[in-house]
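In: Need a 3D model of the sequence below.
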Amino acid sequence: MDRVLRLASQKAVVIFSISSCCMCHAIKRLFCELGVNPAVYELDEDSKGREMEKALNSLLGRSPPVPVVFIGNKLIGSTDKVMSLHLSGDLIPLLKKAGAIWL
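Out: This next block holds a predicted model:
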């Protein structure tokens, strides 16, 4: 858990992902198209990925945990939460507040 929280605090936007996951790809692409340069941690390519996945499960209280997005060191959640924020118009102000974009 400590490693996940430490990694989540290192950049304005942090995404925990699995490289073969289509929803992870969609979320990474969304942030890139918005001009965000997120830190992306591919759990399937990390030697401690299974441990991090368990910690993310604990944080979210459900499975599967990916993608998991942190903005401004705050847990946002998975695809459904990010897309809800985007569709409601609340994602960009959140990204601005975190210093991830300057539009």
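In: C-alpha only now, for contacts and for neighbours.
Out: Will do.
In: buried sites along stretch 50-66?
Out: Within stretch 50-66, the residues that qualify as buried are 52-57, 60, 65-66, counting by 16 or more other C-alpha atoms under 10 Å.
In: quick one more, to check against the first:
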Amino acid sequence: MERVNELAKSKAAVIFAKSTDCMCHSIKTLFYDLGASPAVYELDSDPSGRELECALQKLGCKPTVPAVFIGGRFVGSAKDVLAAHLTGSLKEMLIAAKAIWF
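Out: As a prediction, the model looks like this:
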């Protein structure tokens, strides 16, 4: 759990993902399209990926990926991020966390 918290605060925007998951790819693309450069941790490529996935489950991430953190705060999974994008609040969160500038 401690490592997830450390990594979540390592950059303004952090995405825990799996390289083979289509929703992970979509969320990463959305962030790039908005001008953000998130830290992306691919759990299927990380030697401690299974431990990180278990810690994400304990945080309430279901499904465990993608798990998105902005400004060190857990935003949610793909559906939560997409809902925030549709309301415009995702962009506001990214600006407030200094992940993007306008």
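In: Drop the TM-score for these two in here.
Out: For this chain pair, the superposition-based TM-score is 0.97 by TM-score structural alignment, normalised by the length of structure 2; 102 aligned residues with a C-alpha RMSD of 0.8 Å.
In: Just the helices from structure 2, written as ranges.
Out: Secondary structure of structure 2 by DSSP state H: the helices cover 2-8, 22-33, 49-58, 78-87, 89-96.
In: I'd like those as CSV, with distance to Phe69 of structure 2 appended.
Out: Shown next, in CSV, are those (distance: least, C-alpha to C-alpha, whole Å):
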stretch, distance to Phe69 of structure 2
helix 2-8, 6
helix 22-33, 12
helix 49-58, 11
helix 78-87, 10
helix 89-96, 10
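In: Ala39 of structure 2: which of these is closest?
Out: helix 2-8 (8.6 Å; C-alpha to C-alpha).
In: once aligned to structure 1, how far is the closest one on average?
Out: The superposed helix 2-8 of structure 2 is, by mean C-alpha distance after the TM-score superposition for structure 1, a mean 0.5 Å from where its aligned residues fall in structure 1.
In: That helix - contacts with which helices or strands?
Out: Packing partners of helix 2-8 of structure 2 (3 or more C-alpha pairs under 8 Å, 6 or more residues apart in numbering; DSSP states H and E): helix 49-58.
In: Would you mind measuring from the residue sitting nearest the centre point of structure 1 to Ala12 of structure 1?
Out: Taking C-alpha atoms, centre = their mean, the centroid of structure 1 lies closest to Val69, which sits 1.8 Å from it. Counting by C-alpha to C-alpha, to the nearest Å, the separation of Val69 of structure 1 from Ala12 of structure 1 is 10 Å.
In: ok, now Ser63 of structure 1?
Out: Taken as C-alpha to C-alpha, the span from Ser63 of structure 1 to Ala12 of structure 1 is 25 Å.
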